[in-house]
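Undergrad: What follows is a predicted structure for the sequence shown.
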Amino acid sequence: MAWMMLIFAGLLEVGWAFTMKLSNGFTNPVYSIITIAGVIASFVLLSLSMKILPLGTAYTIWTGIGAIGAFMVGIFVLGESVTPLRLLAAALIISGLVLMKLSS
């Protein structure tokens, strides 16, 4: 159950990062409220998962899901550039996540 909460917390991180972009510097009230609610929900689930999972593992997985998810949203939804160096960076993050999961 802790892993499911952690994964969902990471997905919420992707969501709030995206809505933060759409909030245009918190000038759009709808997206600003969605961002704040997403941040709170993500942090609550992260903290609940940390009752069972080690801090280093939980935090690394949470930020990794957020980073890779935001990277993918940027590419597929916002039309951000795809370069070999950015893909390599994403691959290194994913490999770090896999190693962290295997070590816990």
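TA: That came through, no problem.

Undergrad: contacts and neighbour counts: CA atoms only from here.
TA: Will do.

Undergrad: what's the distance between residue 56 and residue 67?
TA: 16 Å (C-alpha to C-alpha, to the nearest Å).

Undergrad: Please apply the same query to residue 78.
TA: Applying C-alpha to C-alpha to residue 78 and residue 67 gives a distance of 15 Å.

Undergrad: Which of the two has more residues huddled nearby?
TA: residue 67 (19 against 12; other C-alpha atoms under 10 Å).

Undergrad: before we go on, here's another structure to hold up against the first:
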Amino acid sequence: MPYLLLALAIVSEVTATLSLRASEGLSKAGPSVVVVVGYLVSFFLMAKALTSLNVGPVYAIWSALGTVGAFVGGVMLFGEPARPMTIVGAGIVVAGVVVMSLGGGISHQ
């Protein structure tokens, strides 16, 4: 269950971040509401996941997958460029999280 909460927190954070872009500097009401609600939901869900998972790996997963999700969403929704070095950078971010997670200790003992 904590991993499902974390996954939903990531989806919520990515949605909020992409809505931040769509809000045009928080000048559009609809996307601006999605930003606020999305981040609140994301932090709430991550806080719930942290009741049984350790903060270091969870935050690494949340931030890395949020970063990659925002990158992919920006490319797909806003036509932002996906340059080779940017793709390599996204891969490095994911690799870092994998290495950190392989170190163990993601769940409370």
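TA: That came through, no problem. Just so it is clear, the model here is predicted, and its values are computed rather than measured.

Undergrad: TM-score for these two?
TA: Here the TM-score for the pair of chains, by TM-score structural alignment, normalised by the length of structure 1, is 0.94; 104 aligned residues with a C-alpha RMSD of 1.0 Å.

Undergrad: How are the helices of structure 2 distributed by residue range?
TA: Taking DSSP state H, the helices of structure 2 run over residues 2-22, 29-49, 55-78, 84-102.

Undergrad: Spatially central, which residue of structure 1 would that be?
TA: Of all residues in structure 1, the one closest to the mean position by C-alpha atoms, centre = their mean is residue 66, 1.5 Å from it.

Undergrad: Which position in structure 2 pairs with it?
TA: Correspondence of residue 66 of structure 1 to structure 2, assessed by TM-score structural alignment: residue 66.

Undergrad: for the nearest residue to residue 70 of structure 1 once chain neighbours are set aside, what are its contacts?
TA: With C-alpha to C-alpha, 6 or more residues apart in numbering as the criterion, residue 70 of structure 1 has its nearest non-adjacent residue at 5.3 Å, and that residue is residue 14. Counting by C-alpha atoms under 8 Å, 6 or more residues apart in numbering, residue 14 of structure 1 makes contact with 65-67, 69-70.

Undergrad: Quick check: the gap between residue 14 of structure 1 and residue 35 of structure 1.
TA: 10 Å.

Undergrad: Also residue 13 of structure 1?
TA: Where residue 35 of structure 1 is concerned, residue 13 of structure 1 sits at a distance of 9 Å (C-alpha to C-alpha).
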